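Q: no sequence on hand, only this structure:
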C-alpha cells in the first residue's frame, strides 16, 4: 500500500484535532505528532503554518460533509421524507461515534469568526457550497429557486444547531426533533398554499 503523503497526513491529523478540541486548543506540536511528521514539514507544505493547515482541513472535511449530506438526501424523490431520513441517519451516526463532532466547519467558524477572518471566510465558502448543492437538488425536485434555497439553508442551520445540542445533552432527541420540523417545513413548500386550504374541513 502506498504511503500517504506527509501533507495529507498533516491535514487529516488537523481535521481530527479540530473535530475533537477546536482550533484554539490545537497546537502545531499536536498536529505533527498525530501525523508522525517532522515539525519543519508544516512550514514546508503550509507556509502560513497552523492557519493554513486548518484552512486545508476545513476545505477537505467540508467537501466530504457536503457529499455525505447530498448522498443522504438524493435517493428520495419526496423531499420531506429525504430530510427526515437524513436527520435520522445523522442521529444514529453521532451516537455511534460517541458524540464526536460530525464536521468541524461550523464549530470552528463559531469559535474564530471574530478572531480569524481568513478561517471564517473558508468556513463560509464551505457552507455556501453546501447550500448551492442543496438548492440545486431541491430545484430538481420541483421547488422554485427561492424556496429551494430557503429550505436547504434552514436544513443546514437546523442540523448544525441540533449537533451542538446532541453533543451537549448526549441525546439524539434534538436531531430527530429538528428533522421532523424540517420535514414539516418541506411539506408546507411542496403542498403549496393553493392545496392547503382544500384539506380544511375535509372528512377524516
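A: Sure thing, it's come through. Values in this document were obtained by computation on a predicted structure and should not be read as measured data.

Q: okay, CA-based contacts and neighbour counts for the rest of this
A: OK.

Q: continuing past the one helix or strand residue 64 maps to, what's the next helix or strand?
A: Using DSSP states H and E, residue 64 maps to helix 50-73. Using DSSP H and E, the helix or strand that directly follows helix 50-73 along the chain is helix 79-96.

Q: list of residues touching that following helix?
A: Contact with helix 79-96 is made by 69, 72-76, 100-102, 138, 141, 155, 159, 170-172, 175-176, 178-180, 182-187, as judged by CA atoms under 8 Å, 6 or more residues apart in numbering.

Q: can you say which of those are buried?
A: Buried by 16 or more other CA atoms under 10 Å: 69, 72-74, 101-102, 138, 141, 155, 159, 171-172, 175-176, 178-180, 182-184, 186, out of these.

Q: looking at these, which are in helices?
A: Counting by DSSP state H, those place 69, 72-73, 138, 155, 159, 175-176, 178-180, 182-184, 186 in helices.

Q: and which of those is nearest residue 128?
A: Distance to residue 128, by CA to CA, is smallest for residue 155 among these, at 13.1 Å.

Q: quick check: the closest residue to the closest one other than its chain neighbours vs residue 175, distance?
A: Excluding the flanking residues, the one nearest residue 155 by CA to CA, 6 or more residues apart in numbering is residue 182, at 6.3 Å. As judged by CA to CA, to the nearest Å, residue 182 and residue 175 stand 10 Å apart.

Q: put this beside the first:
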C-alpha cells in the first residue's frame, strides 16, 4: 500500500547516511510509479542528487539490491501507517474504513500515480529476482501480523484472525489497484465498508 515517501533532502545530506537515504527514497518513489524495469540507475542517481559512484558504493549489487532496500522502506513506512490507524480505533472495522480513506486520499493527491510501492516494485520481477520477491512477501506477512493482533484483541480467535488478515490485506491491495486504474476512490471505500461488515459478522460469532 501507499507510503508517506518524502523527496526532500535530509539534514546533513552530505554525509553517507543522508546520501544513502536519498538514494533509497528516490528508488522507492520511482519504482512506485514506473515499476522495476521502467526505472534506471542513472535516473535514480539524478533524482537523489547523488553520483553513480555513490549509488554503487552503497548498493554494489546495483538496481536489484536497491529494489530490495526500496521494498523494505515501503514495508516500514506502510507498517507505521497501518499501526497508527489500528491503534487509533478500538473497533477494527472502523480502523479499516479509516485506512481506506487515507489510501484514497493519497491516490487523489498523487493524481492516481502513487499506488503500493511494494507491489509496483515486485510485480515486474516475479520469477526473476527471488530476493525482491522475498522482501515483498515479508512485507505482506508483517502487515497481516499487525491486522491479526488487532483482530485478536477484538475477540476473534487466532486461527480465524489469521485467515481474515490475509483476506484484509489482499482485498486492500486489489482495491487500491482498482482505484488507481479507474481513477476512482470507490473500490477502496467499498472494500473498507464490506471488510468492516465481514469483521463485524465474525466478531458477532466469536
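A: Cool, the structure landed. The structure displayed is predicted, hence computed values, not measured ones.

Q: ok, back up a step: what span of structure 2 lines up against the helix holding residue 64 of structure 1?
A: Aligning helix 50-73 of structure 1 against structure 2 (TM-score structural alignment) gives residues 63-86.

Q: which residue in structure 2 aligns with residue 189 of structure 1?
A: By TM-score structural alignment, residue 189 of structure 1 lines up with residue 202.

Q: on average, how far is the match of helix 50-73 of structure 1 from the matching bit in structure 1?
A: Its aligned residues in structure 1 lie a mean 1.0 Å from stretch 63-86 of structure 2 after superposition (mean CA distance after the TM-score superposition for structure 1).

Q: in that stretch, what's buried?
A: For stretch 63-86 of structure 2, burial by neighbour count (16+ other CA under 10 Å) applies to 63-79, 81-83, 85-86.

Q: over to stretch 138-146 of structure 1?
A: 138-139, 141, 143.

Q: with stretch 45-59 of structure 2 instead?
A: Buried residues in stretch 45-59 of structure 2, defined by neighbour count with 16+ other CA under 10 Å: 45, 47-50, 54-56, 58-59.

Q: of those, which is the nearest to residue 19 of structure 2?
A: Nearest to residue 19 of structure 2 among those, counting by CA to CA, is residue 50 at 6.9 Å.

Q: the closest one contacts residue 16, correct?
A: No - assessed by CA atoms under 8 Å, residue 50 of structure 2 is found out of contact with residue 16, at 10.7 Å.

Q: now for the equivalent of residue 130 of structure 1 over in structure 2, how many residues are close by?
A: For residue 130 of structure 1, the aligned position in structure 2 is residue 143, judged by TM-score structural alignment. Other residues near residue 143 of structure 2 come to 22 when the count uses other CA atoms under 10 Å.

Q: isn't residue 143 of structure 2 up against residue 169?
A: Yes - the pair residue 143 of structure 2 / residue 169 is scored as a contact, 7.3 Å apart, by CA under 8 Å.

Q: contact partners for residue 48 of structure 1?
A: With CA under 8 Å, 6+ apart as the criterion, no residue contacts residue 48 of structure 1.

Q: could you check which helix or strand contains it?
A: With DSSP H and E as criterion, residue 48 of structure 1 is part of no helix or strand.

Q: from residue 28 of structure 1, how far off is it?
A: 12 Å.

Q: residues contacting residue 163 of structure 1?
A: Residues near residue 163 of structure 1 by CA under 8 Å, 6+ apart: 101-102, 174-175.
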